[in-house]
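Engineer: predicted coordinates and the sequence they were generated for:
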Amino acid sequence: MSLTDKLLQLDSKKVMEKPVEMVEMKRFSDMAGEKIEFKCVALDGDTHSDIQKRGVDLGKKGNIRDIHMFTVKVHTLLEGVKEPSFKDPKLREQYGAATPTELVSKILLPGEIDELYKRISILSGFEADDEDDEPEDEVKN
C-alpha cells in the first residue's frame, strides 16, 4: 500500500484538526487555590510565518539586523493561547493593559511566557529543544 493510499484512509477532519493542550499555570493555581490551566493550540503555517516576520528587523538592503525573540514569543501566545484570551477587553482593563501584548507582559513572568511558547511550538510540530536528548560527544584521550 502506498503512502498516498494510507493517507487517504485517515479521517481528514482529524488530520486537519489543530492539537490542543491544557497547560497548568502553577503560580495562578497557587493564588486561586484551584487548578488554573491555559488552553493552548497549534498554529497554522500562515500565522506562524506572520509571527516570525514581526520579530525580524531588516536593514535597508534586506539583510537581517536583529531578531526580537520576545516579540515572537508574545505574538505566539496571543495566537496560540485560546483561553484566557489576552485580547479580551475586560481582562486588559482589569490589569491596566492598553494592548494584548502589554497584558501578556503584565500578568506572565518571563519563564511562564517561555513555557507557553515551548508548548505551542511543540503542538505546532516543532521538536522540543531538550539537551538531554542529544547524544554526547565522547571525550578522546
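Structural biologist: In hand now; what should we look at?

Engineer: all contacts plus neighbour counts: C-alpha atoms, from now on.
Structural biologist: Will do.

Engineer: where exactly do the helices run in the chain?
Structural biologist: 3-9, 12-16, 26-32, 45-54, 69-80, 89-94, 100-107, 110-123 (DSSP state H).

Engineer: now do the longest one: which elements does it pack against?
Structural biologist: Yep, that's helix 110-123 we're talking about. The helices and strands touching helix 110-123, judged by 3 or more CA pairs under 8 Å, 6 or more residues apart in numbering; DSSP states H and E, are strand 20-24, strand 37-41, helix 69-80.

Engineer: thinking again about what came up before, can you lay out the helices of the chain as CSV showing distance to Glu134 and mean neighbour count?
Structural biologist: Below are those laid out as CSV (distance: least, CA to CA, whole Å; neighbours: other CA atoms under 10 Å):
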stretch, distance to Glu134, mean neighbour count
helix 3-9, 30, 9
helix 12-16, 29, 9
helix 26-32, 28, 12
helix 45-54, 26, 14
helix 69-80, 23, 20
helix 89-94, 41, 13
helix 100-107, 32, 17
helix 110-123, 17, 18
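
Engineer: ok, and here's another one to check against it:
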Amino acid sequence: MNLIEKLIRVDKETVEKKETKKIRSARLTKLLGEETEITIQEVSGRKHNDIMQMMFDEKGKRNISAAYDTNLMFCVNGIVEPDLKDPALLEHFNAATPKDLAAILFQAEAGTIADEIIALSGLKTEEKEIKN
C-alpha cells in the first residue's frame, strides 16, 4: 500500500482533532494552594504565524517589547482549561479581554506556557549543538 492509499484510509476527524496536554501551572498552584494543572492544545501553523507577526513592527524589525503580548496570545489560543474566554471568569477578575485575563492569572509564567503550546504544536525548532 502506498502513502496515498494509507492517507485515504485515515479518518478525517482524526486529522482535524487538536492534540491536548495537561501541564502544571506554578502560578495557579500558588494562587489556589494546591497542585493545579491546565490543559493546553496545539495551535495551527497559520495561527502561530499570526501571533508571531505581533513581534515585528511595520518596518519588519523585531520588537522585543512585544514578546510578553505574544506569549499571552499563545495562552489565549492554546489554553483549553481554564477557558480564558469564559464571561464569568473575565468578569470576576475584572479583565476586559482574554489576553488581560491570561496576564492576571499567569503573569511571567505565560512564557513557559507559550513554549509548551508551541512545542505541542510541533513548531518549536530544536537547538542544534554547536561543535568547535
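Structural biologist: That came through, no problem. Just so we're clear, the structure is a prediction, and the values are computed from it rather than from any experiment.

Engineer: report the TM-score for the pair.
Structural biologist: Taking TM-score structural alignment, normalised by the length of structure 2 as the basis, the two superposed chains have a TM-score of 0.79; 130 aligned residues with a CA RMSD of 2.3 Å.

Engineer: related to what we said a few turns ago, please produce JSON lines containing the helices and strands packed on helix 110-123 of structure 1, extended by distance to Glu115 of structure 1.
Structural biologist: Shown next, in JSON lines, are those (distance: least, CA to CA, whole Å):
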{"stretch": "strand 20-24", "distance to Glu115 of structure 1": "9"}
{"stretch": "strand 37-41", "distance to Glu115 of structure 1": "11"}
{"stretch": "helix 69-80", "distance to Glu115 of structure 1": "10"}
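
Engineer: those: which one's closest to Ser49 of structure 1?
Structural biologist: Taking CA to CA, helix 69-80 is the member of those nearest to Ser49 of structure 1, at 10.3 Å.

Engineer: how about that closest one, aligned to which bit of structure 2?
Structural biologist: Aligning helix 69-80 of structure 1 against structure 2 (TM-score structural alignment) gives residues 67-78.

Engineer: mean deviation, the matching stretch versus structure 1?
Structural biologist: Taken over the aligned residues, the distance from stretch 67-78 of structure 2 to structure 1 averages 1.3 Å (mean CA distance after the TM-score superposition for structure 1).

Engineer: residues contacting that stretch, please?
Structural biologist: By CA atoms under 8 Å, 6 or more residues apart in numbering, the residues outside stretch 67-78 of structure 2 that reach it are 40-43, 48, 51-52, 54-55, 84-85, 98-99, 102-103, 110-111, 113-114, 117.
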